[in-house]
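Colleague: how would this look folded up:
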Amino acid sequence: MTALHEQTVIGFIGTGVMGKSMAGHLLQAGYRVLVYNRTSAKAAELVSRGAEVKERVADLAREADVVITMVGYPRDVEEVYFGTHGIFENAKTGTYLIDMTTSTPSLAKRIYEQARDKEMHALDAPVSGGDIGAREARLTIMVGGDADTFERVRPILERMGTNIVLQGPAGAGQHTKMCNQIAIASNMMGVCEAMAYARKAGLNPESVLKSIEAGAAGSWSLSNLAPRMISGNFEPGFYVKHFIKDMGIALEAAKEMELDTPGLELAKRLYDQLAASGEENSGTQALFKLYDR
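Modeller: Sure thing, here's the model as predicted:
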């Protein structure tokens, strides 16, 4: 099946920390991009670069050939797709729908089934790589859905990411993202503990990082977030509140599959504690504050 042409009109819903960069890459590639964000000011930079802002989801959905959603929570996804003024009630037959929000596998399947019934095409395609990956178009994109739909939109996904894998049928992308978040959850505790230990031992954390990131301890979180911890930069590349949401989804899915995830449970408790202390809008690296006291 041939890919979509460059005259494709792309609607992008959710232009926050990551969505803004992702939509920007599509603009740079020459696509006509329509944007919607509940806080319209967040779309201002994209509009200055040529994006067209829409006041309602319905207005965007009616005009777009492809609709990409990158919103906060499963409830937001549900509202955007199934609401009276949402995508399904307003998009035209044949529209391609790509939800890049980290959401629940069950909701991804529901969107897929509704799209099929309305003769549309849906993929769940959550991402990993944070603000850096979004800014540099190096996101990992985990996709669930039909292979022919995936191949048609692949050129669009390739404008935003480099590691793009079709994992299986609808919901498989979201399940894969849960694997990603489970691995990160325990790793973040290890990174924070290592950096706190370095300080307590009187070592230079930057020097320690230089040694350990090149060995068996190496990880994306260690290389990208430990430097922020050391410098006291807790600005969000990925919000604490959104990571808590993701861990909650993963815990619920694991429970349904009768899988024990003690590392994930501990990380969730620590991040809940961090959020309760007023850090829910900080970046996930702010977990370091619980250790560095």
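Colleague: Only C-alpha atoms from now on, for both contacts and neighbour counts.
Modeller: OK.
Colleague: For the stretch 101-250 of the chain, which segments are assigned as strands?
Modeller: All strands of the stretch 101-250 of the chain, identified by DSSP state E, counting those that start in this stretch, fall at 121-124, 127-128, 139-144, 161-168.
Colleague: Against which helices or strands is the second one packed?
Modeller: With contacts defined as 3 or more CA pairs under 8 Å, 6 or more residues apart in numbering; DSSP states H and E, the packing partners of strand 127-128 are strand 139-144, helix 172-200.
Colleague: Show residues contacting it.
Modeller: By CA atoms under 8 Å, 6 or more residues apart in numbering, the list of residues contacting strand 127-128 from outside reads Met100, Thr101, Thr102, Leu139, Thr140, Ile141, Met142, Lys177, Asn180.
Colleague: Second input sequence below; structure requested for side-by-side comparison:
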Amino acid sequence: MGMQRIGGCLLQLTRALGSLPLVHWRSSSGINRLRFLSTQATESHTMEVIPGKTKMGWIGTGVMGVHMARHCMDKGYGPFFVYNRTMQKAQALVEKGATVCKSPKELAQHCDVVFTMVGYPHDVRQVILDQSSGVLAGLKKGGVVIDLTTSEPSLAKEIAEVASSQGKYSLDAPVTGGDVGAKNGTLVVFVGGSQSAYESVSPLLSCFGKTIKYFGEAGSGQHAKLANQITIASNMIGMCEGLIYAYKAGLNLETYLSAVLSGGAASFSLQAYSPRIMKRDMAPGFYVEHFVKDLGIALAECQRMRISLPGLALAQQLYVSLMANGGAKKGTQALIETLELLNGCQLPKMS
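Modeller: Below you'll find the predicted structure:
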């Protein structure tokens, strides 16, 4: 019996027995081959998210994460579990009733849904994928891990593949809106990954997100966030350069800002950060070092896609300069300091 006929018989037999789905294809040598596929990748997620019943975990309670987690608790979701490397940053959640866990794995063992919001891609990898202490090592089958960190699209795809192989689900769901959006529950959420999982957990995203958009397969949420960061980067440069120009031209800066905030140059960055600049308030709503990380990831993706975005490259260099001058832990509005240094001036502080 020829190889082609054997392959056809095996295909019919397997289908008749109702076994795992198969892909049937012809190799480059002309021989028919069979490959089994995991049913996990084709199953729909059916978890119902219910306040007071859905067990939630939160990893990463920094400038934004602590407020986002609080919104979920305020909506009644829980029991609620929390893990953070610096546990004092989670104290506000503990006082609201959250239970502290010793590792991401321990946290995940208690939870239906786990959110992560950490600093860098290597942190994401360790927190989620570490085989001895990561979220996927503890999460039960059918559970969902949602990474809110701005990270690498390729890592989001890797996490999705590992989760799927274990009968679990993952979403990449980075956010924008800064500390103000986190405090007010008005963030924008960019989602990629399993659509059925997204539909199941969307009520949780609504706890802290005002605008939630689903973009498609794993990694697409990260791509959307990177495009957002590219837009913000040039916007921040324009805001700071406009202020420098107005100051050097002898304009009253308060009058200038009141005018442009009502015109075509108005933007979230101008509205949120120009008052902080004028007060010389460089406290972080979003850390410079994290923004540099985001812009670096975006530049790497540009190289991979072979596209040239000179505005992005300029912004990254200006923010790297700010870091070199001690600004890593400052907010992104501290870019004004780099522009002041370049132009030998300093804007006056206003009350």
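Colleague: Let me know the TM-score between chain one and chain two.
Modeller: Laid over one another, the chains give 0.98 as their TM-score (TM-score structural alignment, normalised by the length of the first structure), with 293 aligned residues with a CA RMSD of 1.0 Å.
Colleague: For the helices and strands packed on strand 127-128 of the first structure, give me JSON lines that also has mean neighbour count and distance to Val17 of the first structure.
Modeller: Converted to JSON lines, these look like this (neighbours: other CA atoms under 10 Å; distance: least, CA to CA, whole Å):
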{"stretch": "strand 139-144", "mean neighbour count": "26", "distance to Val17 of the first structure": "14"}
{"stretch": "helix 172-200", "mean neighbour count": "20", "distance to Val17 of the first structure": "18"}
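Colleague: rewinding a little: so which of the strands of the stretch 101-250 of the first structure is the most packed in?
Modeller: With neighbours defined as mean count of other CA atoms under 10 Å, the strands of the stretch 101-250 of the first structure peak in mean count at strand 121-124, which reaches a mean of 29.
Colleague: re the thing from before, how about a markdown table for the strands of the stretch 101-250 of the first structure, with distance to Thr284 of the first structure added?
Modeller: Compiled in a markdown table, the strands of the stretch 101-250 of the first structure are given as follows (distance: least, CA to CA, whole Å):
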| stretch | distance to Thr284 of the first structure |
| --- | --- |
| strand 121-124 | 24 |
| strand 127-128 | 13 |
| strand 139-144 | 18 |
| strand 161-168 | 21 |
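Colleague: what about those, which gets the closest to Gly237 of the first structure?
Modeller: Smallest distance to Gly237 of the first structure across the strands of the stretch 101-250 of the first structure (CA to CA): 11.1 Å, for strand 127-128.
Colleague: Mean per-residue distance, that closest one versus the second structure.
Modeller: Its matched residues in the second structure lie on average 0.2 Å from strand 127-128 of the first structure after superposition (mean CA distance after the TM-score superposition for the first structure).
Colleague: neighbours around the alignment partner in the second structure of Thr149 of the first structure, how many?
Modeller: Alignment note (TM-score structural alignment): Thr149 of the first structure maps to Ala197 of the second structure. By the criterion of other CA atoms under 10 Å, Ala197 of the second structure has 22 neighbours.
Colleague: and Ala197 of the second structure, how far is that from Thr149 of the second structure?
Modeller: Going from Ala197 of the second structure to Thr149 of the second structure by CA to CA, to the nearest Å gives 18 Å.
Colleague: Over to Val113 of the second structure?
Modeller: 16 Å.
Colleague: so who does the residue mapped onto Met239 of the second structure from the first structure touch?
Modeller: Under the alignment by TM-score structural alignment, Met239 of the second structure pairs with Val191 in the first structure. By CA under 8 Å, 6+ apart, the contact set of Val191 of the first structure is Ser221, Leu222, Ala226.
Colleague: circling back to that earlier point, pick the one among the contacts of strand 127-128 of the first structure closest to Ala61 of the first structure.
Modeller: Among these, Met100 lies closest to Ala61 of the first structure (CA to CA), at 16.2 Å.
Colleague: Without its sequence neighbours, what residue ends up closest to the closest one?
Modeller: Counting by CA to CA, 6 or more residues apart in numbering, Met100 of the first structure lies nearest to Pro126, which is 4.2 Å off, once chain neighbours are set aside.
Colleague: Map the one you found across to the second structure for me.
Modeller: In the second structure, the residue paired with Pro126 of the first structure according to TM-score structural alignment is Pro174.
Colleague: cool, and Glu258 of the first structure?
Modeller: Counting by TM-score structural alignment, Glu258 of the first structure lines up with Arg306 in the second structure.
Colleague: so how far is Leu342 of the second structure from its match?
Modeller: 31 Å.
Colleague: now Pro310 of the second structure
Modeller: As for Pro310 of the second structure, its distance to Leu342 of the second structure is 19 Å (criterion: CA to CA).
Colleague: Could you do Cys302 of the second structure as well?
Modeller: 28 Å.
Colleague: Then Val145 of the second structure?
Modeller: Distance of Val145 of the second structure to Leu342 of the second structure, computed by CA to CA: 44 Å.
Colleague: Same drill for those two, tell me which one is more crowded.
Modeller: Per other CA under 10 Å, whichever of Val145 of the second structure and Leu342 has more neighbours is Val145, with 27 against 9.
Colleague: so that one makes contact with Ala173?
Modeller: No: between Val145 of the second structure and Ala173 there is no contact under CA atoms under 8 Å: 10.2 Å.
Colleague: Let me know whether Leu97 of the first structure touches Lys118 as I believe.
Modeller: No: using CA under 8 Å, Leu97 of the first structure is not in contact with Lys118; the gap is 11.8 Å.
Colleague: thinking again about what came up before, rebuild the helices and strands packed on strand 127-128 of the first structure as a markdown table, extending it with distance to Asp59 of the first structure.
Modeller: Output for these, formatted as a markdown table (distance: least, CA to CA, whole Å):
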| stretch | distance to Asp59 of the first structure |
| --- | --- |
| strand 139-144 | 27 |
| helix 172-200 | 28 |
